[in-house]
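1. Give me a 3D structure for the following:
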Amino acid sequence: MYLLTAQEMQNLDRTAINELGIPGVVLMENAGLQVVKEIKEMIGEPRGKVITIFAGKGNNGGDGFVVARHLLNAGAEVKVLMFADIKDITGDAKVNLNILQSMECNPYPVINPNSLNIVKLSMVYTDLVVDAIFGTGFSGAVPEHVGKIIEIINSSGKPVIAVDIPSGLEANTGQTHGPCIRASRTVTFAQAKIGLVIQEGPDYTGKLTTADISIPSFLLKNQAVRRFMTTPEIVRKLMPQRAADGHKGSYGKILLVAGSQGLSGAAALASMAALKAGAGLVTLAVPAGIHSLMEVKLTEVMTKPLPETGEMTVSRDASGAVLEMLEAADVLALGPGISANESTVEFVREIVPQLEKPVIIDADGLNALAGSSGILETCQAVPVLTPHPGEMARLLGIKTDQVQNNRVEAAQEAAVRWNAVIVLKGFRTIIADPEGTVYVNPTGNPGMASGGTGDILTGVIAGLIGQGLTPLEAAVAGVYFHGLAGDLAAREKGMVSLVAGDVLDYLPQAIRVTICEEV
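-> Predicted coordinates:
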């Protein structure tokens, strides 16, 4: 699924109208029909139902006028409340307003404070609200009077369907700066807008439907949009088929450098995740002092001891041993649970510039590079970095809220600066590469906010790279599988008690249902 900005959608509309000759009024008609189709799914046949449509003065309002006409034809009682004088309506919206008025349906302006009582009364008797106030071109805060009406709608308890985007939500950022329609469903047109799926967007969008309004798909390809929502279909296409004569060496040799005294769980989770993601052989290199513990704790994972510090963390002297082991491996995962010991930090900073094979850097591996992130520019392979917002902020030298308020931009900036694939973790994890490609991941839930879940993601991505996926492909698929495993676990166990081990346990099922197209 493509994710468009408001400007990209406007360009798409303009091209369809001006270059292909599709009249704007046709696109508006198709948009309205798609909303009506969704309304029928929500409430059944409209006959006898009371439906209130809030319409703005632009094309979004015009879509609302189309919806009103078709609902009237279907036998509904339709009330259109308009945020403009009739004389202010122009263009295609005016065409549809004229038709509506010819059907003896006259919109009622609600543009002054006295109209609040009319809105309140309408909410008492309506069965459904249609939000066609502002479209994708909206940004900033809604006017005060409109905001009061939006608050009345939200507090009414009535189902709301938003036309293209909930009014008050920014299509480009997913942010709100005041009252915003909290829709039960949103019908967006042609392609989803990125603001619907990031930041606050999902909280206000409700169930999202992307509707075809007859804009040819090749126009989108001509715009070279490289922003996507990850879907099962995308992930399925990334996964390689297993050959009948495959063997353990066929599916990747993974080397993990992880763990320290008190943090051995991170190493165990990451290495087992690599195996459950499909890797053929996994070797876990740990400080010598915890090696015997890992030998007992892990059965399927091979373990190797590394030179250590007095605190049982990886020593700077371990660089040579790790590079030697990496010669026989396909990919390195570095960081889970290695600690912030000074010698360990020096180890990370020393080894990263020497890496010629794919590497995933996570957790303490990223923290070791904070303040010295320029080292990443010397990495000879394209690294995969998996920071949470705090780690990203430390790497970029900014505040965490600056990252959170601009998640897509922060990920893109980091990807270009360090020639890396960035996995910015959190709600709707962002994956970005140096070429400008961005994926937004839809899976995962708040129950996964538990220690160790990030270590599992590191292992999953490493395991997928070992099977031949590119760093970007492995990040996209790995994040999807990881989040889906958390969703499956939460479905059975609930979110409150969810722990990282549950995510690991459900990882095989997440992979299976995705590849086999199951729900």
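2. all contacts plus neighbour counts: C-alpha atoms, from now on.
-> Fine.
3. Output the longest helix belonging to this protein.
-> Taking DSSP state H as the criterion, the chain has its longest helix at helix 471-493.
4. Could you check it and say which residues are buried?
-> Under the neighbour-count criterion of 16 or more other CA atoms under 10 Å, helix 471-493 has 471-490 buried.
5. Now show me the structure for the sequence below, then we'll compare the two:
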Amino acid sequence: MIRLDDHWLDRNPLPETEHRTNKNERGRVFVVGGSALVPGALRLTGEAALRAGAGKLQLGTVAESGTLLGMFVPEAAAVALPSTAGGELSADGVDVLLEHASACDALVLGPGMHGSKECERLVRAVIERLPGEVAVILDAGAIAAAATCKELLRDHAGAVILTPHPGEMASLSGLDVDQVQQDAWAIARRTADELQAIVCLKDARTIIAAPGGKEVEFDGGTPALATGGSGDVLAGIVGGLVARGAPPFVAAAWAVWTHGSAGSALARGYGGTGLLSRELLPLIPRFLNRQH
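-> Coordinates of the predicted model:
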């Protein structure tokens, strides 16, 4: 077992960005998700991507929330996508979604989405048609939907990264949550090999596994991160680092370390639980720059 700590980070640095004065060179991220029920999830993911160093950001969400979301994240372009009668993203918007995704380096798909049949249709259509040069990070509802298109994930020419918690991994693997938690290492390894993807299995300890047995474990987080929106922040950090040019496994590991370390710092300040996920956002650059 390899521990994700300062020594590992020293041996696996992030790409330099100081010389990249053009925002396009810093990486372009498209975050897609949200719903009428969870309209603010993309604010967390999108800002996290920018805090991680990405140069340009687009946010794609249900049309009824798009304008308001764009006002909350003025640094981003807002893309209005069609919704179902229940306020979820509709697969009818896949053409518009792919038009924008094709111009980006990384697509983060899933924050604020639920694992419905419509979500499955949308995720399948995106993975089937997404250009190979675009990395895809699947989070939240998109992870459960990925269980219906595993063959497409294996065939995607670009990087694929999944960020499940045990419940989402249970949906993806067909196991129950207790099985996932009891045999987390083996399940993360097996899923990484099966999907040819990077898997970040989030729990009290987080396991990052890549195809072929490459893996690392982070145990420096805090129970205070078990709060709404925390996973949305993590997905955004991953997307921002991939867009910057970090290798997918390195990006995933650095994102997990940064997210967990920022959470622990906040928890120490609060004296325990009670942090809000949006409070993680200003700390992201500090920890990515190892100023801790």
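6. How alike are these chains, TM-score-wise?
-> Once superposed, chain against chain, the TM-score is 0.94 (TM-score structural alignment, normalised by the length of structure 2); 289 aligned residues with a CA RMSD of 1.6 Å.
7. and the residue lying closest to residue 463 of structure 1 once chain neighbours are set aside, what element?
-> Spatial nearest neighbour of residue 463 of structure 1, chain neighbours left out: residue 274 (4.3 Å); criterion: CA to CA, 6 or more residues apart in numbering. Using DSSP states H and E, residue 274 of structure 1 maps to helix 264-276.
8. Which stretch of structure 2 lines up against the helix or strand just after that helix?
-> Remark: after helix 264-276 of structure 1, the chain's next helix or strand is strand 281-287, criterion DSSP H and E. Per the alignment by TM-score structural alignment, strand 281-287 of structure 1 matches residues 56-62 in structure 2.
9. So what's the gap between the matching stretch and the chain middle?
-> Relative to the centre of its chain, stretch 56-62 of structure 2 is centred 14 Å away, using CA atoms, centre = their mean, to the nearest Å.
10. How about stretch 9-18 of structure 1?
-> Centre-to-centre, stretch 9-18 of structure 1 and its host chain are 26 Å apart (CA atoms, centre = their mean).
11. what stretch of structure 2 does it fall on?
-> Under TM-score structural alignment, there's no match for stretch 9-18 of structure 1.
12. list the helices and strands the helix holding residue 274 of structure 1 packs on?
-> On a contact count with 3 or more CA pairs under 8 Å, 6 or more residues apart in numbering; DSSP states H and E, helix 264-276 of structure 1 meets strand 253-257, strand 281-287, helix 288-297, helix 453-466, helix 500-515.
13. the strands in the stretch 251-400 of structure 1, which residues?
-> For the stretch 251-400 of structure 1, the strands defined by DSSP state E, counting those that start in this stretch occupy 253-257, 281-287, 302-306, 331-334, 359-361, 384-385.
14. how about the most centrally placed residue in structure 2, what does it touch?
-> In structure 2, the residue lying closest to the centroid (CA atoms, centre = their mean) is residue 235, at 2.0 Å. If a contact means CA atoms under 8 Å, 6 or more residues apart in numbering, then residue 235 of structure 2 has 45, 108, 111, 137, 138, 139, 163 as its contacts.
15. Need the counterpart of it in structure 1.
-> Using TM-score structural alignment, residue 235 of structure 2 sits opposite residue 458 in structure 1.
16. Next one: residue 69 of structure 2 relative to residue 36 of structure 2, how far apart?
-> According to CA to CA, to the nearest Å, residue 69 of structure 2 and residue 36 of structure 2 sit 12 Å apart.
17. Between those two, which has more neighbouring residues?
-> Neighbours of residue 69 of structure 2 and residue 36, each counted by other CA atoms under 10 Å, are more numerous for residue 69; the result is 22 against 19.
18. quick one: the more buried one and residue 78 touch, right?
-> Yes: here residue 69 of structure 2 reaches residue 78: they are 7.2 Å apart, a contact under CA atoms under 8 Å.
19. Residue 36 of structure 2 matches what in structure 1?
-> Correspondence of residue 36 of structure 2 to structure 1, assessed by TM-score structural alignment: residue 261.
20. so its match touches residue 310, yeah?
-> No: using CA under 8 Å, residue 261 of structure 1 is not in contact with residue 310, being 10.3 Å away.
21. list the contacts for the residue lying closest to residue 148 of structure 2 once chain neighbours are set aside?
-> Counting by CA to CA, 6+ apart, residue 148 of structure 2 lies nearest to residue 120, which is 7.0 Å off, once chain neighbours are set aside. Going by CA under 8 Å, 6+ apart, residue 120 of structure 2 touches 142, 145, 146, 148.
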